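Undergrad: Prediction below, plus the sequence it came from.
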Amino acid sequence: MMEANRRRPGQWITMIGFCVAMEVILARFLSLHTWNLKIGFSFLPVVAAAYWGGPMAGGLTGALGDLIGALLFPVGAYFPGFTLSAFLDGAVYGTVFRKGIGKKQILLAVLIVQLGISLLLNTFWLTVLFQVSWKSLVLLRLFQCTTGIAIKFLVLHLVFPVLQRHLPKMA
């Protein structure tokens, strides 16, 4: 944890807990799921935690949200690869947003998450889980990821001014 986090552990735990709860609600109840596609806004609490507390806070929020959501409200079989991906999503946002939250940083973070983690890594996890061809699956998921880049960039560009006003950065 960062030094600021050590000074206020109760606040850090409360914020992570709130963001995890919001991630579970948005991911499990307010998003669209199919076996190879997920559309929703569950990335927002992960991004908020990453902005507020850095890579570890973002990563923990993503991983705990995935794990708790999968255990309490399963959509399919639990697979730990997706929990790793969820951790990496939050860690990427937290790492990139340490340098600021301008358009360049938002675009960089979204590109890494959407292309590196969602398109490449999560597609690999799906091939392992469902024994399907990576080549055929990546073409299907390419549309989701490119659409996700545009939507996430736009949403984060609109949300960050609100976050900056109401959520003091800790990391």
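TA: Nice, I can see it.
Undergrad: going forward, measure contacts and count neighbours with C-alpha atoms only.
TA: OK.
Undergrad: what helices or strands is the top helix by length along the chain leaning on?
TA: For the chain, the helix with the greatest residue count under DSSP state H is helix 134-166. With contacts taken as 3 or more Cα pairs under 8 Å, 6 or more residues apart in numbering; DSSP states H and E, helix 134-166 sits against helix 103-111, helix 123-130.
Undergrad: what about versus this one:
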Amino acid sequence: MLQLKNVRVLTLATLLAALAIVMGFFKLPISQILELRFASHVIAIAGSLLGPVVAMMVGLISDIGGFFIKPTGPFFPGFTISAALTGLIYGFFLYRKPFSLKRVIMAQVVYTLAISALLNTMWLAILYKLPFYETFIARLFTSAIQLPIHIVILALLLKGIDRLQLFKYLEKK
């Protein structure tokens, strides 16, 4: 929580939340309930640079802010919970740790299974009164196809951030 008193951390968190909102507008629809999204990568960057607590806040702000700026459906707090948990997962696996492909893969697999495939499917089933099992199988299949793509994207982003040494910038007083 001491990080929330650091102006650099707050500034970067705000910028990442805004970027996550913008990235949330870019999606590749596959069907009514299946689509490729990339906003989670921005939340992953927040998790790696700012830690789980601040990344959770970035996820919350990006979900709520995205809804108010350009709603794509009814507001449902379950997706806000998913966005916050996304920050928690990535922060847990990536914060204050040197770049490691193994860690990136573990973080992405946990996010994909827990959030993308399971929780978000549950929220869609509740919101649109869809059969959970059939929806889960379809989304699990899509998530499995997307997983290597998201791992490569996230690894490239985090490797670039590691080379820029943004961690050192955030720790200056």
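TA: Sure thing, it's come through. Only a predicted model underlies this, so the values are computations on that prediction, with no experimental measurement involved.
Undergrad: one step back: structure 2: matching residues for the longest helix of structure 1?
TA: Using TM-score structural alignment, helix 134-166 of structure 1 lines up with residues 132-164 of structure 2.
Undergrad: list the buried ones in that stretch?
TA: Across stretch 132-164 of structure 2, burial judged by 16 or more other Cα atoms under 10 Å covers 132, 135-136, 139-140, 142-143, 147, 150-151, 154-155, 158-159, 161-162.
Undergrad: Phe67 of structure 2: which of these is nearest?
TA: Nearest to Phe67 of structure 2 among these is Arg139, at 22.5 Å by Cα to Cα.
Undergrad: OK, contacts around the nearest residue to the closest one once chain neighbours are set aside?
TA: The shortest distance from Arg139 of structure 2 to any non-neighbouring residue, by Cα to Cα, 6 or more residues apart in numbering, is to Ala117 (5.8 Å). Ala117 of structure 2 is in contact with Phe136, Arg139, Leu140, Ser143, counting by Cα atoms under 8 Å, 6 or more residues apart in numbering.
Undergrad: if we can go back for a sec, would you mind finding the most buried of the helices and strands packed on helix 134-166 of structure 1?
TA: helix 103-111 (a mean of 19; mean count of other Cα atoms under 10 Å).
Undergrad: so how far is that one from its chain's centroid?
TA: 14 Å (Cα atoms, centre = their mean, to the nearest Å).
Undergrad: who are the neighbours of that helix, in terms of helices and strands?
TA: Right, helix 103-111 of structure 1 is packed against helix 80-96, helix 134-166 by 3+ Cα pairs under 8 Å, 6+ apart.
Undergrad: now those in TSV, with distance to Asp66 of structure 1?
TA: As requested, those are arranged in TSV below (distance: least, Cα to Cα, whole Å):
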stretch	distance to Asp66 of structure 1
helix 80-96	6
helix 134-166	19
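Undergrad: Can you say which of these is nearest to Ile25 of structure 1?
TA: Nearest of those (Cα to Cα): helix 80-96, 15.2 Å.
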